[in-house]
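>>> Kindly return the folded structure for what I paste below:
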Amino acid sequence: MKIITWNCNMAFRKKAEFILAHTPEVLIIPECEHPDKLKYNPAMPIPNDTLWFGSNKNKGLGIFSYNGFRLKLLKNHNPELKMIIPIAVTGNDTKFTLYAIWANNPDDPDGRYIEQVWKAIDHYDKKIRNKKTVLVGDFNSNTIWDRQHRIGNHSNVVKRLEEKGIFSCYHLHHKQVQGKEEHPTFYLYKHKNKPYHLDYCFASTDMIDKIQSVEIGDYEFWKQYSDHVPVMVTFTS
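I've put the predicted structure just below:
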């Protein structure tokens, strides 16, 4: 099973074919336009399920499933945590809870970025656990900005997830340290000399043990489509 997250920098309809070439089972697309605006090339696979959230039809959070996988919004979804979406994912004898994330809520006076993830961990506390759980998407955060975000900063989010038995796939697989990542996922204004690691896939211990690969997209290819590159995590069955 392959999970991919990619902030497409809007106009996903013009770029979908390039990420779909990597054959995801579950695809999380921040800055995705409303499905009504999506016109697929007939040669591209049609998703089994599509979920979309946002107030701006040009720029929301899209979640898509392929290859027999299905998505279902969980009843405990808190709409105040606008872009952190709890989803039941099923398919191919696999079942897990996905929290699709675009940490961006300008209407929240207590913090629009990583604080949203911190609040979600509080709200979904009993559901976020060390079994069959994945949190993935654009967290808009890194340990280097901890001082700007008080208690709900990046390092504390990572620590709290680890206490629950949930770990960053990239950091474990590539033996990286938070805040010192060798592989950026975002380039400010698409400038190669302004790199940051902002996109993550966290998974519970039982899923971490099944990681086959963790790939970060190549800047030279993806810069023509977005200021972010994809994070692609493949799990064995």
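
>>> hey, let's count contacts and neighbours off CA atoms from now on
OK.

>>> Helices of this structure, start to end?
According to DSSP state H, the chain carries its helices in the segments 16-20, 114-123, 154-163, 169-173, 205-208, 219-222.

>>> Those into TSV, with extra columns for distance to D108 and mean neighbour count?
Below are the helices of the chain laid out as TSV (distance: least, Cα to Cα, whole Å; neighbours: other Cα atoms under 10 Å):
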stretch	distance to D108	mean neighbour count
helix 16-20	31	16
helix 114-123	9	20
helix 154-163	17	18
helix 169-173	29	19
helix 205-208	32	18
helix 219-222	31	14
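
>>> Tabulate those (JSON lines), appending distance to N140.
Shown next, in JSON lines, are those (distance: least, Cα to Cα, whole Å):
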{"stretch": "helix 16-20", "distance to N140": "20"}
{"stretch": "helix 114-123", "distance to N140": "7"}
{"stretch": "helix 154-163", "distance to N140": "9"}
{"stretch": "helix 169-173", "distance to N140": "16"}
{"stretch": "helix 205-208", "distance to N140": "23"}
{"stretch": "helix 219-222", "distance to N140": "18"}
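
>>> Second input sequence below; structure requested for side-by-side comparison:
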Amino acid sequence: MKIITWNCNMAFRKKAEFILTEQPDILIVPECEHPDKLIFKNDIARPTDLFWFGQNPNKGLGIFSYSDFKIELLSIHNPEFKYVLPLSVSNDEIEFTIFAIWAQKPKNHDCYTEQIWNAVHFYSDLLNNENIILAGDFNSSSIWDKPNRIYNHSNLVELLKNKNIYSTYHSFYNQEQGKETASTLFMHRKIDRPYHIDFCFASNNLINKITSVQIGEYENWTKYSDHKPVTVIFEI
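The predicted structure follows:
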């Protein structure tokens, strides 16, 4: 199973053909327009299933299946965590719980991690299961940690670790949070402003089935978005 998360920087309908060359089974797209606006060119593959959530029809969170996986929002979804979406992604052989994420800035401060931190606590029991994936634009990094802030990025990573859930990139490449050698965001598309803020976390039973983790190259993706796709392949 190949899962890709890519913040497309809006207008996904104009950019789908480029990410689809990567042949995802499941594609998570923050900043995606409403499905009513997704008018693709005739030669662009249509998803077999999709789910979209948002308040702005030009800028929501889209999840697409390009395989036999079906996507369904779980009834446990708490609208308070608008862009942390618990989804059942399944076919006839296997079922995953995938949390599609596009972290939003809180009203009273600038720490995007708070929304995910609160959601992880709310969905705590669900996260005890196997076949758990959290993927998307977290808008957070350990380099921005404030020690007196309980919901900083490092504490979120530790909280997930206590659930036996780990970052696929950091596990595969044996790298530390905040010391990544590959970046997923180039602020304002500038090569001298790199950050690693897009993640795919997975439960331990899936970590052991990873065959590849790739971050898109700056030169290949910057004309489409300030974010680079994160691609993870599981041998399922």
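
>>> Just the TM-score for the two chains, thanks.
Overlay of the two chains. TM-score (TM-score structural alignment, normalised by the length of the second structure): 0.96; 236 aligned residues with a Cα RMSD of 1.4 Å.

>>> ok so, going back, could you point out which of the helices of the first structure sits nearest F69 of the first structure?
helix 16-20 (14.8 Å; Cα to Cα).

>>> Neighbours of F51 of the second structure, how many?
The local packing of F51 of the second structure (other Cα atoms under 10 Å) involves 18 other residues.

>>> Return the residue of the second structure that is most distant from the centre.
Residue farthest from the centre of the second structure, counting by Cα atoms, centre = their mean, is N42 at 27.5 Å.

>>> how much space is there between that residue and V29 of the second structure?
If you measure N42 of the second structure against V29 of the second structure using Cα to Cα, to the nearest Å, the figure is 21 Å.

>>> cool, P47 of the second structure as well?
For P47 of the second structure relative to V29 of the second structure (Cα to Cα), the value is 13 Å.

>>> out of these two, which sits in the busier spot?
Looking at P47 of the second structure and V29 with other Cα under 10 Å, you find the greater number of neighbours at V29, namely 29 against 15.

>>> So K163 of the second structure sits against D125, correct?
No. Using Cα atoms under 8 Å, K163 of the second structure is not in contact with D125; the gap is 9.5 Å.

>>> Between the two ends of stretch 92-108 of the second structure, what distance do you get?
Start-to-end, stretch 92-108 of the second structure (Cα to Cα) is 45 Å.

>>> Could you check it and say which residues are buried?
Neighbour counts over stretch 92-108 of the second structure (16 or more other Cα atoms under 10 Å) mark F96, T97, I98, F99, A100, I101, W102, A103, Q104 as buried.

>>> quick one: the last one and D226 of the second structure, what's the gap?
Looking back up the chat, that one is Q104 of the second structure. 17 Å.

>>> mind checking how far the spatially most central residue of the first structure is from A43 of the first structure?
For the first structure, the residue nearest the mean C-alpha position is G137 (1.4 Å; Cα atoms, centre = their mean). Distance, G137 of the first structure to A43 of the first structure, using Cα to Cα: 27 Å.

>>> And L98 of the first structure, by the same measure?
Per Cα to Cα, L98 of the first structure is found 28 Å from A43 of the first structure.

>>> And A88 of the first structure, by the same measure?
28 Å.

>>> ok, those two, which is more surrounded?
A88 (16 against 7).

>>> hang on, that one packs against N76?
No. Applying Cα under 8 Å, one finds A88 of the first structure not in contact with N76, separated by 11.2 Å.

>>> How about the residue nearest to the centre of the first structure: what's its closest non-neighbour residue?
Residue nearest to G137 of the first structure in three dimensions, not counting chain neighbours: I101, with 4.6 Å by Cα to Cα, 6 or more residues apart in numbering.

>>> and if you look at R46 of the second structure?
Leaving aside its sequence neighbours, R46 of the second structure sits nearest to Y66 (Cα to Cα, 6+ apart; 7.6 Å).

>>> Isn't that neighbour up against E22?
No. With contact defined as Cα under 8 Å, Y66 of the second structure does not count as touching E22 (11.1 Å).

>>> between those two, which one's more packed in?
The neighbour comparison of Y66 of the second structure against E22 (other Cα under 10 Å) goes to Y66, with 18 against 13.

>>> so what's that one up against?
Q23, P24, D25, I26, L27, R46, P47, T48, D49 (Cα atoms under 8 Å, 6 or more residues apart in numbering).

>>> Pipe the residues you listed into CSV and attach distance to Y173 of the second structure per row.
Shown next, in CSV, are the contacts of Y66 of the second structure (distance: Cα to Cα, whole Å):
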residue, distance to Y173 of the second structure
Q23, 23
P24, 21
D25, 23
I26, 22
L27, 22
R46, 33
P47, 31
T48, 32
D49, 32
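
>>> Now a ChimeraX select for only the buried ones of the residues you listed.
Buried residues among these (16+ other Cα under 10 Å), as a ChimeraX selection:
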select :24,25,26,27,46,49
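
>>> Narrow the buried residues of stretch 92-108 of the second structure to those in strands?
F96, T97, I98, F99, A100, I101, W102 (DSSP state E).

>>> could those go into CSV alongside distance to T231 of the second structure?
Formatted as CSV, those follow (distance: Cα to Cα, whole Å):
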residue, distance to T231 of the second structure
F96, 17
T97, 18
I98, 15
F99, 16
A100, 14
I101, 15
W102, 16
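
>>> State the distance from the residue nearest to L188 of the first structure when sequence neighbours are not counted to T205 of the first structure.
Among residues not flanking L188 of the first structure along the chain, K194 sits closest, at 5.4 Å (Cα to Cα, 6+ apart). K194 of the first structure sits 33 Å away from T205 of the first structure, going by Cα to Cα.

>>> Then R160 of the first structure?
R160 of the first structure is 14 Å from T205 of the first structure, by Cα to Cα.

>>> Repeat that for F12 of the first structure.
F12 of the first structure is 32 Å from T205 of the first structure, by Cα to Cα.

>>> same question, I4 of the first structure
19 Å.

>>> just T97 of the first structure next, same as before
For T97 of the first structure, the distance to T205 of the first structure - Cα to Cα - is 13 Å.

>>> quick one: what's aligned to T94 of the first structure in the second structure?
Aligning on TM-score structural alignment places T94 of the first structure opposite I94 in the second structure.

>>> Cheers, nothing more for now.
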